[in-house]
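Enquirer: 3D, please:
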Amino acid sequence: MDKTFHISSYCHIKNNSVSLDGKLLFTSPIQEFTAFVKSAAQQLHTNYAKFYKMDNLSKLAFLAADVLLKNAELPVDTENDIAIILSNKASSLGTDRTYQASIDDPDNFFPSPSVFVYTLPNICIGEISIKHQLHSENCFFIFDSFNADHLWTNAQSLLKRNKAEKVLCGWVDFDDKNYEAFLYLVEENGIIAHSPNEIKKLYRT
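Expert: Take a look at the predicted model:
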């Protein structure tokens, strides 16, 4: 008999708020992203010293993943067989602009290695994997808009081929002042069917 998979939990970060499974965890009147995400991380006990040195895309992805994976109560100090499939439309554009600005002025030429390291969108996957000891498949896709069908196909493939016990999937987009994260965890246990329609419904929640 084929295994069936479910969405066990999901997280949204948008409009200056963080929610888990549709329940509001944190909200703030702060509009500016850097101040908002710092306040959210402190309030939600995101204990990771390197968090504050990350670029904005990585902070956004890391915070959403941290909320989900802490809720999953993963074993401490052991490897976790969780794959990661993320996507967005802006890639690492916000950080790319920052880095470009550091090399545009010939009289103030200072290419920063600490900025350059984040000029790939999949770097956020590395940060998540380090914190939660995830040692499985991962990939980052760029789409014009949220693509539930593609995420579903890839997650199903990994799970059915036993490439991972669980898959962390979603959309993490940051561009200038606009940001949005929607991550969800797929596994055998759960009450929400893992299907493109259900994924789209949760995304629009």
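Enquirer: C-alpha from now on. contacts and neighbour counts both.
Expert: OK.
Enquirer: which residues touch stretch 151-158?
Expert: Here stretch 151-158 makes contact (CA atoms under 8 Å, 6 or more residues apart in numbering) with 5, 83, 85, 164, 167, 169-170, 186, 194-196.
Enquirer: Please identify the buried residues of it?
Expert: 151-152, 155-156, 158 (16 or more other CA atoms under 10 Å).
Enquirer: Stretch 89-109 too?
Expert: Buried, per 16+ other CA under 10 Å, within stretch 89-109: 89-96, 98-99, 102.
Enquirer: one more, for comparison:
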Amino acid sequence: MTPVIETYCHLRNNRIFRDGKLLFESPDTNLKDFLKSAYKFLNPGYAKFYKMDELSKLGFLAAEVLSPAFDKELRPEETGVILSNTHSTWVTDLRHQQTISDAENFFPSPAIFVYTLPNIMTGEISIRHRFRGENAFFIFEKFNPELITDYINRLIMSKKIKACLGGYVDRSTDGYDVFVYYLRSGKNSTQKPKHTAAGMWKLYEII
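Expert: Below you'll find the predicted structure:
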């Protein structure tokens, strides 16, 4: 049985959409201010958020938007986090490079360096929501629902997990693009989209 998407969200152009409907819109024109406004709106009460880099903040906020649908009856190891993007941690890498490129002004920051791996974002989400299932982060040339859906569906079919947070969280010097969804196995609903590559493309492009 193909898993179904319980809920999904987009973060684009200073707006947050859940299941295709506008949830939050900020007048802020830069990402830093948008992230602060979105955090205050969602009010998760998680002070560590302010220490994260922008990529992790984007993924964290997407997970918060979807969290009401998370199945709390599942064991921690039954929920996975499988995410992807195109630019890895490029923006954070640039900031780290700026702190070490000048020998006379050498001031590397551990607070920046720790976020120069994209799987730190999946770790932040897993810690927040106590997910201990399969955890992976893939880097593709562009959004690749074919591989992601196949990978997650195989985990479901092999009974390694029963639910998963999947999708695409990208941050580049040109902007950001977030599409994240939560799926659950064992559901047989004709009202909700199936977890297929074609279905994910359709949801990704709906906004």
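Enquirer: Once they're superposed, what TM-score comes out?
Expert: Once superposed, chain against chain, the TM-score is 0.94 (TM-score structural alignment, normalised by the length of the first structure); 201 aligned residues with a CA RMSD of 1.4 Å.
Enquirer: before we move on, back to that, so which of the buried residues of stretch 151-158 of the first structure would you say is closest to residue 13 of the first structure?
Expert: Distance ranking of those against residue 13 of the first structure, using CA to CA, places residue 151 first at 18.7 Å.
Enquirer: burial of residue 3 of the second structure, as a residue count?
Expert: 25 (other CA atoms under 10 Å).
Enquirer: I'd like the buried residues of stretch 89-109 of the first structure laid out as TSV, including distance to residue 36 of the first structure and secondary structure.
Expert: Below are those laid out as TSV (distance: CA to CA, whole Å; DSSP: H, G, I helix; E, B strand; the rest coil):
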residue	distance to residue 36 of the first structure	secondary structure
89	22	coil
90	20	coil
91	21	coil
92	20	coil
93	20	helix
94	17	helix
95	18	helix
96	22	helix
98	20	helix
99	23	helix
102	25	helix
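Enquirer: circling back: out of the contacts of stretch 151-158 of the first structure, who has the most neighbours?
Expert: residue 170 (30 neighbours).
Enquirer: and the gap between the counterpart of it in the second structure and residue 104 of the second structure?
Expert: Counting by TM-score structural alignment, residue 170 of the first structure corresponds to residue 167 in the second structure. From residue 167 of the second structure over to residue 104 of the second structure the distance is 42 Å, taken as CA to CA, to the nearest Å.
Enquirer: now residue 42 of the second structure
Expert: For residue 42 of the second structure, the distance to residue 104 of the second structure - CA to CA - is 43 Å.
Enquirer: Identify the residue spatially nearest to the most centrally placed residue in the second structure, adjacent ones excluded.
Expert: Centroid-nearest residue in the second structure, with CA atoms, centre = their mean: residue 59, separated by 3.4 Å. Nearest non-adjacent residue to residue 59 of the second structure, counting by CA to CA, 6 or more residues apart in numbering: residue 169, 6.2 Å away.
Enquirer: next helix or strand past the strand or helix carrying that neighbour?
Expert: Here residue 169 of the second structure, judged by DSSP states H and E, is contained in strand 163-172. Once the chain leaves strand 163-172 of the second structure, the next helix or strand it forms, by DSSP H and E, is strand 175-184.
Enquirer: average distance between the next helix or strand after that following strand and the first structure?
Expert: Going down the chain from strand 175-184 of the second structure, the next helix or strand is helix 197-204, by DSSP H and E. Here the mean offset of helix 197-204 of the second structure against the first structure after fitting is 0.5 Å, by mean CA distance after the TM-score superposition for the first structure.
Enquirer: which helices and strands sit right next to helix 197-204 of the second structure?
Expert: Helix 197-204 of the second structure sits against helix 145-157, with contacts defined as 3 or more CA pairs under 8 Å, 6 or more residues apart in numbering; DSSP states H and E.
Enquirer: Trace the helix it packs on over to the first structure and give me the residue numbers.
Expert: Counting by TM-score structural alignment, helix 145-157 of the second structure corresponds to 148-160 in the first structure.
Enquirer: who touches the equivalent of residue 112 of the second structure over in the first structure in this structure?
Expert: Under the alignment (TM-score structural alignment), residue 112 of the second structure pairs with residue 115 of the first structure. Residues near residue 115 of the first structure by CA under 8 Å, 6+ apart: 55, 95, 98-99.
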